[in-house]
Structures are given as structure tokens and as C-alpha cells.
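Peer 1: with the sequence up front, the predicted model follows.
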Amino acid sequence: MMPLSSSPGVMTLDEWKQFCSHSVDALSDIYRQLINGFDKQDPAWISCASKELIDSQIAQLSAWLKEGKSPHDFALWGVPFAVKDNIDVVGFETTAACPAFAYLAEKDATVVAKLKAAGAIVVGKTNLDQFATGLVGTRSPYGAVPNTFDARYVSGGSSSGSASVVARGLVPFALGTDTAGSGRVPAGFNNIVGLKPTKGWFSASGVVPACRLNDTVSVFALTVDDAAKVASIAGGFDAEDAYSRRNPFTAPARFSVKLRLAVPDRLEFFGDELSEAAFAKSLTRLEALGVQCVAVDFTPFRQLAEQLYAGAWVAERTVAVGDTLARFPEAMDPTVRGIVEGGRRFSACDAWQAEYTRATLAREINSVLAGFDALVVPTSPTIHTIDEMAEEPVRYNSQFGTYTNFTNLADLSALALPGDFRADGLPAGITLIAPAWHDAALADFGRLWQQALPLPLGATSKALPISTPVAAQGFVRLAVVGAHLRGQPLNFQLTTRNAVFVEETTTDASYQLYALANTTPPKPGLARGDRGQPIVVELWDVPLARFGELVAEVPAPLGIGSLTLHDGRQVKGFICEPYALADATDITSWGGWKAWLARHHSA
């Protein structure tokens, strides 16, 4: 079978923004052509934006220009995106793929409102497994969403439509949701990026719940850069969401230089040799990148994954859609109805016991991961055709969740990435899973991985563009010049606070470096002077919440101020009070602390 057709104008976020920034008057024509190009019979769409809905969004952009703002003030100016149809968008019906449940949204979900405020434009609502119950993409009265590489196969779900429209380049990003893997399995089946954020980072206000304690809004994109940029805009604390959380800003911006990844000791592919071979290739590729992959006992992960549907947690779904189940049972997909009805057999005692089991297994899982940067798994152990799924809808769905179901229950972050393809030409992605709030570190590695993998984007022929990573939020970039450099005695004050090395560079030519007198351990002082030259510094990203601890340990006459680098960047850095320079030795000519130490000790 041939893959579904892709858009001839496949663009990333930056390309869309540049394309739309020339004239707001041209946006109406751009979007008319874009919407007219959508196939209204395409099962990936439940509804496409009307001319009135597009015009109202463009009118807001125009109003901002009249207020004196410019497209450069908006990170997503004119960028189109799609939204899974269990997330409210004002003016659209929210159906959750159940027409009897449908209602007209009077307010944007918080995540949608944030993206619109950044200049993005909603072009449609996408299909899903009904009430976000499934990992297959076939449980919808609006039709099964086919795989973008081979229409005989499933697209994955529940966020099937969002993954499909991104994979074909119809939009550069789309929102999904992920409770048990719905934001990752469709990414793996369609060769795109699926970012499943830490629970509570994205607001769930305006989102139809599936399992409220474990739901997360997710992001699909063609590149990790784009997914990370969208996440940085959409995320953040929301007082209207009872389960929203504030980022503690203690996690690292990157993984270790010597990356260690855990791998399940017993990998299960349910007899799918093609998926097994593809994952083996990806592991070999990781090792070629210098990554150490270490087998770990996967038992607690497997046991927790089984809890999501086999235990009392399924009763959360019953609570979420109980009214529809009571009033319109015939309107529900039979498989979905069977799953949701199953929640009625559990008691309150069962629910509490399920929580105790979850907490115990989650603690074991986080203990296993403590010695690693992340866990790497196949996004799904196998894939099935739409016809096969009709024969075994529950069993095959369960197989898809083998490496996804436990993630939210254990409070972990995850990033699904394109991986080596199967021999039959179908995608077989990998997923990295890390502790909560390690989203920035996942994205940083995801960029490196995507650059190392020579794949086209999604189901298109577009090549990966040059990376333009977004600066991670919640970190202070600090320039160190002396005892905090790598290999020096105070470097531990950075590494024990999850600070990570970024690069070695130099200041501009206005700085002088001094060896201070009577300091233990020996320390330099950096100050502006008339006889300056570029001085070697290291840049480190320090988690925001740990920065104050570090500053408190800086002894006089040193302090933290603002430094100018040779390329004009401004960063925080160690500086010295002038009074301490009177009896210090000027070592500016050595160009850096390590160079002076080496020559000083060899003299």
C-alpha cells in the first residue's frame, strides 16, 4: 500500500512563522488555501475550522499589530495547529469521538489559550479513540485513522488524528493527550516526535478527562525542537486545575556526558521479529553514540503497567464518562463501553489498595532509575493491521501499552522519538523515559538522537532542518572561571546541584584575570580592566532552584554578576570586588585559570 499523501508545503514552526510574518493581510489567503486543501473525508479530522473561526483568529493577530506589536513578539505567529477533540477550542464542538456527548466549547482550554496568545491558529479538531480509551486509533464513529505509511495498519491511538496530520505535514504540530501512551504510540507508528510532559506541567483545564489523576496533554511535532518550543509555551502552573503542579526547577538541563540508559532485561515483542530487529538497531546506534545501555529488572514496570487496565484504576474512566454511559450506552463504541463498564465492579477498598500498590511499585521504579539518566524502550513492541485489531481489540491494544502504561502511574516524563524502521518499511520508534521534570534533558538528548538518525520527517520527504534549539526554561547559565571549572576542587558544587556543562568559550576582551592572595583552594578573580583580553570560561546550566544555594557558598571578595562573552551574549558569572586586586597577581596574559595553573606548576 502507498502512504497517505503529504502536504506539498511541509514546514517547521520557524518556517511557518517566517512564511506568515510578511503581511497579516495575506494570512486570510494562506489559510483559505490551507483549509481548502484538507480532505473533509479524511478520518483524521472530526471538524475543520470554518472561515469565520479562521477570520476571528486572524483578527486577533491584526489587533495586536494595531497595538504596536510585531510578529517577532510572538513565538508562534501565524503557525497552524490541530487539537485532539477531547480538548476545548472556542467555537468548535468537543465530541471526544462520541456525538451524543458533544457540546459547543465556550472557552479555550488553558493550553490552547496559551498557544493562541503566542500567535498560533487552530485549524481543526482531530479524531481519537472514543473518550481517549485505546492505543489503536480505530475506536471512533468518525472512522479508523490509518497508518500514514501503510493504510492497512493502525495509526495508534488514542491521539490518532493528531499524529496523522502532523506526520503528513498538514500542520507542524498538534495537541494530543496521554494517559497510557496515547501521545507516544501514535508517534512511534508514524515516525514523528511525541512529547509526554511531566504530569501537571500542562494544565488539564478544558480537557475531557479519561483518568484524571494520570491524564496529560501531549505534543506531536516533526522535530524535537518544535515539540520543545510548543511545550515551553503551553506548559505552566494553572490555579484552575486542581492537579496542576509548579515546576520545582531542580532537574538538570541535560543528561550526563557519559550517558547511561536502562534497558528492560527481558524485552517482549510478542513474536514480532521485525520490531525486535528494529529496536536492536536503535540500541546499536545508541551505543555508537557513546551511550552505555545496561539491562535492569523490568518486573516492577511490567507490574505497574498491568494495573492501569487490570485493576481499580479503570474505575476512573467510569467516573469520567459515567453520565454518557448511563444515558447513551448505545452511543459508545462497544469496546470502549466494555472497558468503562468494567470499572463498576471495583469497590472503594479496591481503589485504595490499587493506590497502595501503585505507590509501592512507583517507588521501586524510581529507585531502579536512580542510577541512570533515563530508560529506553521500544515505543510499542509490535503493530497490527486494522483487520487484525477488529479480531482482537483488547489483547492487541494491551500489547501496544507494554512500554507506556506505567509512565504516568510512576510520575515519569517521556519523549517518543523516531527510530530505525522495520524491514517492511513501517516505523518503529523508541521512547526515553525519565523522572518527573526531566523534560528539558529528554529534549536535549532527543535533538542529538534525531540529528544522528538520517530519516525524513514523518511521512513526508522533508529532511531534518538545521537545529535551532530553544533555551530551556528554569535554568541559570553561569560562567565559571576558576575553582569551579571541570577538574577543579569546587566543581562538585555544580555537579551535586544537577548543573550541567554547556560549552567552553571566552569573555570579550574587556576582562583581566588575577590570582587572588591567601585563598583556599586557590581562586582567581575576574574584573573589567584597561589591559583586558578574552578569558577562558566554562558555561554551566544551573537549575533555578539550586542557584541560590550556590550563590550562598560564594565567599568574599567573589560574587555573582553579569559577564559579556566574546559573541555578545550576557550570562551570569563570577566576578571579584576591586579591593581584593591590590595584592593579587595579574595573570591576564595566560588567558585562563587552567593555563596559568599548568604553567605556574611547571615553572
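Peer 2: Thanks, I have the structure now. What you are looking at is a predicted structure, and each value in this text was computed from that prediction instead of being measured. Residues are numbered from 1 along each chain as shown.
Peer 1: going forward, measure contacts and count neighbours with C-alpha atoms only.
Peer 2: OK.
Peer 1: where's the residue nearest to residue 558 when sequence neighbours are not counted relative to residue 489, distance?
Peer 2: Computed as CA to CA, 6 or more residues apart in numbering, the closest residue to residue 558 that is not its neighbour in sequence is residue 576, at 4.5 Å. Distance, residue 576 to residue 489, using CA to CA, to the nearest Å: 19 Å.
Peer 1: of those two, which one has the most company?
Peer 2: residue 576 (21 against 14; other CA atoms under 10 Å).
Peer 1: before we move on, back to that, wait, the residue nearest to residue 558 touches residue 527, no?
Peer 2: Yes: at 5.9 Å, residue 576 counts as touching residue 527 under the criterion of CA atoms under 8 Å.
Peer 1: residues in contact with the residue nearest to residue 231 when sequence neighbours are not counted?
Peer 2: Distances taken as CA to CA, 6+ apart put residue 219 closest to residue 231, at 7.2 Å, once the chain neighbours are dropped. By CA atoms under 8 Å, 6 or more residues apart in numbering, residue 219 lies in contact with 173-177, 183, 194-196, 227, 230-231.
Peer 1: ok, residue 70 next?
Peer 2: So residue 70 contacts residue 64 (CA under 8 Å, 6+ apart).
Peer 1: comparison target, given below:
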Amino acid sequence: MNTLPPDPDPVPITPPTASQRVIAAFERLTEAGRPELWTTLRAVEDVLVDAKAVDERVKAGENLPLAGTVIAVQDLIDVAKQPSGHGVPETSAPVVARLTAAGAVVLGKTGAALISGAWDRTKAGGNGAAVAVALGIVDLALSTGGAVPAALNAVTAVKPTRGLLPAADTVSVYASGLVAARRALALMTGGDRSWPADVRLGAGEHPRIAYPSDLPLGEAATLALHTVVARLTAAGAVLTPISLPERGFDGFDALLLPTVPEHPGIAEALADPAGVGHRLAACTAFANLLDVAAVTVPVLPGDRRPFGVTFLTRAFEDQIALDLATVCTDEPMTPYPEPGEDVVVFGAHLRGQPLNADLVELGARFTGPVRTTEAYRMVLLDTKPPQPGVLDGGTALDGERWRLSPAAFDRFAATLKPPFVLERVELADGSTPLAVRCDPAADGPGLDRYESWRGYVRFASTAGLRAPG
């Protein structure tokens, strides 16, 4: 019988080089036909010199997390003088220098003047940085502007806690999504302020979120806010309407705000820039008086309507704002680079189990499920509430990884009473985090039939708590 030969192995797709990405950026720039975005646009030859240098560094084996990322920088932020430059700084602002050191390439400098939007030229679009990102000319943009330009162009904006970035003025990162913005922030972070030892990294499965009940919003902005409220509620958050700004964060993990109340025409905005600017900033203006972190996202993935929402959290609780925003964007939750320690749990500290509240109250952040190598086993301990002890054995176990701030980790460790101990486990991904394990001397009935504590709990809920046979 004749048989067809096996399909060849798929050929891996080679990512574009920095030079190729720069050429593509200039092609998009030409197609867009928006010269008013730029106060300084570098010559393609100069940008390609930088891109080729990045390509050479990659070939030499350097790990450049932003290799070939094309960025724009608002005119108020320093960018180092190029060989042909005149009247510009000798050095870049630290936020720019850290991105270019990681492989980013600067395309040019954008203006802060009001221009038309990315998707509708008859509408106001805020500054050039947000429009350049929305049109896909650049991957990232740095701006001293805030949430409003991002909302008017349906892009993401992240403004970290003041002082986390090395800049005298607050810098926002505009990007097409949260993952790209968070990656840039991780590289730029390191300013005048340090993370508190007891910083909260998470708000649990049921975060408490306040949203305004009394802001004058247009029909589209109202729809956008209610859409996000419904989506967060479905995800398990507890939403409460309040009057702003009286209560602020009192009793809540975050504030959810419509970013703009309307989308004015560009003619009206140019005729009365102060009046229109005041109206557009009305939803988030009070936040400028607070020490907060802010994340602005479009209402739904791919939605180009300019009525995004902004999540505000207390200073240094940037991670909570980022995680809440992912509910709107359907992007994976990614960690901001706070200091902390990972802990793996297998029993009553799992989500939905009796002791999980201890982790939530400490501000721990759930970072994902894990599975160990086939080197462990569980036994049933005589504790209240019932818990498993994890010992050496020959089974792979399912658990969860949580991240705690340094102070929270110390408090969590202090809650563990004998026979529980913190020891490292080997996970299937090769990492070896600390985990809640058991003193080998405290044995108990074996749970060898189960690879997870939840599996045993399901068994016990029908068969009754007893020693498994």
C-alpha cells in the first residue's frame, strides 16, 4: 500500500530584524500622511544606523528584550543628540536611555499640541504620541500626557506611581496593549522612590471597586462604563457606585473611571482648547491631586471607540491596576517588577479553600497554577481545617503559586505552625520556589490516589471526611 511521506517539520518563523521593523515603521508613517504628529522626525538613514547596531548586538548574543521596538518620545523628554543633531541634549533622559539600552530605536519626537484623532480626522485626538501608537507607526511612546489622549485613540496608557520612574515629571507609556506597556515599565523602573516592604500585590478573587454614579457622561461614555462594570462583575469583582471624590479609596481596592465623557470635534477643540480640555479631563482630573497609579485601556479588545476606562489604585499598588485592566483586554496577567517572594501552596491556602483569605489579606497575588515533578506525595493531616502534608514521594502534584511582598512573606511564614515548613519544591518548568510542605516526622494517611488537594476535597464532599482507602 502506498503511503504519503510524513509532513515536514514546520519551519520556525524568524522574527523581523530591527532594521526590517524600522523600514516597516517608515512605510506606515508614509501611508498615514500625518506630519503634524512630529516636532522632530529623524532621517531614515540615522534610524537605520541605530537599528543595525541593535541587530549586531543580537547576533553577538546579547539578550535585548526590546530588540527592534520602535518608539516615539514626546518633545518635553530629552533624547540624546545624534551625529547630525544640533541644539539637543547630549544625553537622553534615563527612561529613554533604559529603553534604547534594551534594544528600542527612537523614530522621532512628537508634539504636545492638540491634533485630530487616529480613526476619525474630524475628532480631537490629543497629542501626537497617542496617535502615532494608534496608527501603528511606533510600538511604544513616552509622553508627559496622561489618560485622555489614550482614550481618544483607543490605546493603552500606563502611568506608574510617581517616583518609580527616574523622571522629574510623571511619564506615561502609550502602547497597543498592556503586555507591551508593562515590559517597557519593567525596564524603566528605578527612580527616587522604593517599594514599601508591605506593598500589596493583589486584591484577591473579589476585588472591591468603586465607580462614579454622578458624572455627566454622554451616551457612548455611559455605555462604555456600564459595559466594563458588567464585565468586572461577571469576573467576580464587587462594584459599588459612589459619589466622587468624597470617598476616594476608602474601603475599596481600586477606582474605575470613564476616561473621557465625550469625544469632541477637532474644530471645536481648536476653537476653545481650554474649555474642551477642561471638559475632557473632568472624569480623571481629581486623580492628579492624589498619589496614585493609573492604567487606561479601551473598553473591549479591538474597540476603536474613544471611550476607554481608567483604573486608579493607591500608590505602589500598580500591579492591582494592571490585573484589573486585563479583564477588559483579555491579555495575560503579567507581573510588574516589585520586590517579593513566591510561595507555592497545595492545600487549604488554595483559592476557594478555608485559609485562602489569609493570603488575600496579606495582599498576595495569585500568579498561576503549577505542577511539580514526580517527586512528591500528599498525606492527610489531623488539622483544623483539614490540610495535606507534602512529603517526598513519586507523584506529580498540582498547586498554586502566590507572590508576597517581603513583609507579607514574613507574616505568612509566621502563621505556619508545626508540622508545616517552608521548603523548596521542584516544578515541572524547572523552577524551585519555596512551598508549604510538611515535616517528614508528621506522617498521615496517604492520598496517593490524588494529584491535587481539590481532587481529594471533591471525593470527601461525597464520601465524607475519612481516611482514604
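Peer 2: Yep, it's here. A quick note: this is a predicted structure, and the numbers were derived from the prediction, not measured.
Peer 1: got a TM-score for the pair?
Peer 2: Once the chains are laid over each other, their TM-score by TM-score structural alignment, normalised by the length of the second structure reads 0.84; 446 aligned residues with a CA RMSD of 3.2 Å.
Peer 1: quick revisit: for the residue nearest to residue 558 of the first structure, give its distance to residue 556 of the first structure.
Peer 2: Distance from residue 576 of the first structure to residue 556 of the first structure, by CA to CA: 8 Å.
Peer 1: circling back to that earlier point, adding neighbour count, write the contacts of residue 219 of the first structure out as a markdown table.
Peer 2: A markdown table is the format used below for the contacts of residue 219 of the first structure (neighbours: other CA atoms under 10 Å):
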| residue | neighbour count |
| --- | --- |
| 173 | 28 |
| 174 | 30 |
| 175 | 29 |
| 176 | 33 |
| 177 | 33 |
| 183 | 35 |
| 194 | 33 |
| 195 | 32 |
| 196 | 31 |
| 227 | 24 |
| 230 | 27 |
| 231 | 23 |
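Peer 1: so which of the residues you listed belong to helices?
Peer 2: 227, 230-231 (DSSP state H).
Peer 1: and which of those is nearest to residue 151 of the first structure?
Peer 2: For these, the closest approach to residue 151 of the first structure (CA to CA) belongs to residue 227, at 25.7 Å.
Peer 1: ok, for the closest one, nearest residue in space, not its chain neighbours?
Peer 2: In space, and not counting its chain neighbours, residue 227 of the first structure is closest to residue 221: 5.4 Å by CA to CA, 6+ apart.
Peer 1: alignment lookup: the one you found to the second structure.
Peer 2: By TM-score structural alignment, residue 221 of the first structure lines up with residue 175 in the second structure.
Peer 1: next one: the residue sitting nearest the centre point of the second structure from residue 159 of the second structure, what distance?
Peer 2: Central residue of the second structure (CA atoms, centre = their mean): residue 322, 4.1 Å from the mean position. Distance, residue 322 of the second structure to residue 159 of the second structure, by CA to CA: 11 Å.
Peer 1: which neighbours do these two share?
Peer 2: Here residue 322 of the second structure and residue 159 have residue 295 as joint contacts, going by CA under 8 Å, 6+ apart.
Peer 1: I'd guessed the residue nearest to the centre of the second structure sits against residue 295; true?
Peer 2: Yes: here residue 322 of the second structure lies in contact with residue 295, judged by CA under 8 Å, at a distance of 6.5 Å.
Peer 1: how about stretch 320-340 of the second structure: buried residues?
Peer 2: 320-329, 333, 335-336, 338-340 (16 or more other CA atoms under 10 Å).
Peer 1: go on, stretch 425-439 of the first structure?
Peer 2: For stretch 425-439 of the first structure, the neighbour count (16+ other CA under 10 Å) marks 426-439 as buried.
Peer 1: endpoints of that stretch, how far apart?
Peer 2: From its first residue to its last, stretch 425-439 of the first structure covers 30 Å (CA to CA).
Peer 1: any idea how far residue 23 of the second structure is from the aligned partner of residue 82 of the first structure in the second structure?
Peer 2: Per TM-score structural alignment, the equivalent position to residue 82 of the first structure in the second structure is residue 72. From residue 72 of the second structure across to residue 23 of the second structure, the span is 15 Å (CA to CA).
Peer 1: same check on residue 205 of the second structure?
Peer 2: Residue 205 of the second structure is 45 Å from residue 23 of the second structure, by CA to CA.
Peer 1: swap in residue 309 of the second structure?
Peer 2: Applying CA to CA, the value for residue 309 of the second structure to residue 23 of the second structure is 34 Å.
Peer 1: remind me what the longest helix seen in the first structure packs against, helices and strands.
Peer 2: When the first structure is parsed with DSSP H, its longest helix is helix 348-369. Here helix 348-369 of the first structure touches helix 299-310, strand 430-435, going by 3 or more CA pairs under 8 Å, 6 or more residues apart in numbering; DSSP states H and E.
Peer 1: quick one: contacts of it?
Peer 2: Under the criterion CA under 8 Å, 6+ apart, residues 262, 296, 300-301, 303-304, 307, 311-313, 375, 409-411, 434-435 lie in contact with helix 348-369 of the first structure.
Peer 1: quick one: which two of the residues you listed are the most distant?
Peer 2: Taking CA to CA as the measure, those span a maximum distance of 29.1 Å, between 262 and 312.
Peer 1: do you know how far residue 338 of the first structure is from residue 452 of the first structure?
Peer 2: According to CA to CA, residue 338 of the first structure stands 44 Å off from residue 452 of the first structure.
Peer 1: repeat that for residue 569 of the first structure.
Peer 2: Going from residue 569 of the first structure to residue 452 of the first structure by CA to CA gives 28 Å.
Peer 1: residue 29 of the second structure matches what in the first structure?
Peer 2: So, by TM-score structural alignment, residue 29 of the second structure is matched to residue 38.
Peer 1: next, the contact list for its match, please.
Peer 2: Shown here is residue 38 of the first structure, whose contacts under the criterion CA under 8 Å, 6+ apart are residue 170.
Peer 1: then residue 260 of the first structure?
Peer 2: Contacts of residue 260 of the first structure by CA under 8 Å, 6+ apart are 291-294, 372-374.
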